[in-house]
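Peer 1: Here's my sequence, what's the structure:
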Amino acid sequence: MLETRIHTALFFSCFYLIGEVSGTYPKAQDVRWSSFNFKTLLQWSPEPTNYSYTVEFSVVGENRERNPHCIRSNKTECDLTSMLTDLKATYSADVISEPLPGQSSDLPEYPHTRSDKFCPYKDTDIGRPEFSIEVNKEKDSITLYIKDPPSAIYKDGKQLNMRDIFMNDLKYRVTYRRAESTGKKTADTDSNQITLKVDKGKSYCFNVQAYTPTRSPEKQLGELSMTKCSQAGDRPFYEEYGIGAIAGAILIIIVAIVVVITVTVVCCKRRGRAGNRGKEGMPLNSV
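Peer 2: Alright, predicted model coming up:
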């Protein structure tokens, strides 16, 4: 009986060890592309335990390649930025579950999960641009000078920007409003500057974002810039700051004056009382 149990235990131990080596590895889940300013990552889950991941990718319909940094790795992302050399091509990728480095398996094919198709030119998210504001001498027009966002792509040692890549496909959309208003207007420009007619002497606030109308609707607009406002010129004091702000400032001044007067009166009364007490305590002069 004891011998039978030992044999059974040895059988299952051997079966377990064979399973560890030959492996039935979990498939990668939630395989997705993440791309910002052409820095492109392939990401997935879960974290591996007793196995590793290898990434293979290719232009759709062509031979598959491997990134040397993403072979039998314990990471759950692979940076493919420098490998996707044709930015207008459409790519697909496989995340393969494999044995750990140094281990082998007798599986005829390892489990793998295929990504959706991805085109850097069409699918990367574009970051916020920087811009500066210039008000003309007459205070009736404002010019915006827009700087192209940089990309993660280098060519001949030079870092390319969005204009280098998109060229004439890149436009900019400007959203603007009067500083004291909530109503917004938009204007598009094909170049890196735009001049807008405004109400003379008024302050205006602006946001800018890249606009690529050749891409799908959900990818046409890039990240919205930080808000910048122009200075107002030759505006009356009450219009510059607003009636509410001026009334608040006047109220604060009045309260401060009342407090100062009250404290001064109280202090004077206390000194007067202290002086009277001192006189009452003094001896009468002899006649």
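Peer 1: When you work out contacts or count neighbours from here on, use the C-alpha atoms and nothing else.
Peer 2: Will do.
Peer 1: How about Cys229, nearest residue that isn't a chain neighbour?
Peer 2: When the adjacent residues along the chain are set aside, Cys229 lies closest to Cys205, with 3.9 Å between them (C-alpha to C-alpha, 6 or more residues apart in numbering).
Peer 1: so that neighbour sits in a strand?
Peer 2: Yes. Remark: Cys205 belongs to a strand, assigned using DSSP: H, G, I helix; E, B strand; the rest coil.
Peer 1: number of nearby residues for it?
Peer 2: 18 (other C-alpha atoms under 10 Å).
Peer 1: right, and it touches Leu196 too?
Peer 2: No. Contact between Cys205 and Leu196 fails when scored by C-alpha atoms under 8 Å: they sit 12.0 Å apart.
Peer 1: for the stretch 151-287 of the chain, what spans make up the helices?
Peer 2: Taking DSSP state H, counting those that start in this stretch, the helices of the stretch 151-287 of the chain run over residues 162-166, 237-241, 243-280.
Peer 1: Could you look over these and pick the most buried one?
Peer 2: Most buried of the helices of the stretch 151-287 of the chain by mean neighbour count (mean count of other C-alpha atoms under 10 Å) is helix 162-166; its value is a mean of 16.
Peer 1: quick one more, to check against the first:
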Amino acid sequence: MENIIVFGASGQLGQCLEKAAWQKKITSVVFPSKKEANILDNEALARLFQQYKPAFAINCAAYTAVDKAEDDAELARKINKTGVQNLALQCKAHGATLVHVSTDFVFEGNNPLPLGEDAATNPTSIYGLTKLEGEQDIIAILPKHYILRTSWLYSEYGNNFVKTMLKLGSERDELKIIADQVGTPTYAIDLANAILDIISSGKENYGVYHYSNEGVTSWYDFAKGIFDVAGTNVKLYPIRTAEYPTKATRPAFSVMDKAKFKKTFGLEVPYWRDSLITCIKALEINTINKP
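Peer 2: Down below sits the predicted model:
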């Protein structure tokens, strides 16, 4: 396989890509440090592209603090729009294909039907808006791109809902969890495998794709699933979004249709609860193996 550079290598998805590449015995993937691969530093980017001459760049770098972005729009836009624009321009100059990870937050989420790639975008948060702007810049600059929108990402790495729930479950007897936001959790290892499978397919079906695990659930039911699988006894109470106000508005319904991805690449998508079991087992093994 030709050279691949991963941007945002130290983040959750970047670490999952490193694990997935190791499992698939792909040795041509480079995971540079944040300083080496700063998407806001054009000179550093140019050096990196000249050094490795990648056929593919995978962009996992993003400003993802959804509520904080409401007060920090300038930095969110720099990373999610300007940085992405920089990457797209470097890919164009060096003939590389860009695989960019986006989000369900580009949708308003007010229609209870699975969202196709052509569904109208209408972000209700700065995070969602800046991620959409990044998508638009890629499309305008670089024909050779894959944009993968995903949702509710979690894994054994980084900070995420699964790890937060497990921590809170060990500290508290009861929790209140939002039950009127519906979507699909995505195991970041599954997304990492999907990205590498797209690259190794050799297909050039560029464009926007949706990828999350299969199935539909609420945050409340996701939490219930986490505690059931982990064997943690916590009393859960479902609440409405209005009872837990946040600075940024979340999509109420962001279930994405994966038909285009499955048909184009001939790949199966795991069911969310099956992947959750895999993740929690991995977390338990990691805990046992800690010195």
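Peer 1: Need the TM-score from the superposition.
Peer 2: After superposition, the two chains reach a TM-score (TM-score structural alignment, normalised by the length of structure 1) of 0.21; 108 aligned residues with a C-alpha RMSD of 6.5 Å.
Peer 1: quick revisit: Serialize the helices of the stretch 151-287 of structure 1 to TSV and add fields for distance to Lys155 of structure 1.
Peer 2: Compiled in TSV, these are given as follows (distance: least, C-alpha to C-alpha, whole Å):
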stretch	distance to Lys155 of structure 1
helix 162-166	10
helix 237-241	49
helix 243-280	54
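Peer 1: closest to Ser13 of structure 1 out of these?
Peer 2: Nearest of these to Ser13 of structure 1, taken as C-alpha to C-alpha: helix 162-166 at 58.6 Å.
Peer 1: What about Ala259 of structure 2, how many residues nearby?
Peer 2: The number of residues packed near Ala259 of structure 2 is 13, by other C-alpha under 10 Å.
Peer 1: Quick check: it vs Ser201 of structure 2, distance?
Peer 2: In this view, Ala259 of structure 2 and Ser201 of structure 2 are 17 Å apart by C-alpha to C-alpha, to the nearest Å.
Peer 1: ranges for the strands of the stretch 101-250 of structure 2?
Peer 2: Taking DSSP state E, counting those that start in this stretch as the test, the strands found in the stretch 101-250 of structure 2 are 145-150, 153-154, 174-178, 182-183, 186-187, 207-210, 217-218, 235-239.
Peer 1: among those, which is the most enclosed?
Peer 2: When neighbours are counted by mean count of other C-alpha under 10 Å, the highest per-stretch mean among the strands of the stretch 101-250 of structure 2 falls to strand 186-187, a mean of 26.
Peer 1: Show me what that strand is packed against.
Peer 2: strand 153-154, helix 272-289 (3 or more C-alpha pairs under 8 Å, 6 or more residues apart in numbering; DSSP states H and E).
Peer 1: With distance to Ala230 of structure 2 as added columns, please give these in a markdown table.
Peer 2: Shown next, in a markdown table, are those (distance: least, C-alpha to C-alpha, whole Å):
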| stretch | distance to Ala230 of structure 2 |
| --- | --- |
| strand 153-154 | 15 |
| helix 272-289 | 7 |
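Peer 1: which one of the ones you listed is the most hemmed in?
Peer 2: When those are scored by mean count of other C-alpha under 10 Å, the highest mean neighbour count falls to strand 153-154 (a mean of 21).
Peer 1: pretty sure Arg114 of structure 1 is touching Ser92, no?
Peer 2: Yes. Counting by C-alpha under 8 Å, Ser92 is a contact partner of Arg114 of structure 1 at 7.3 Å.
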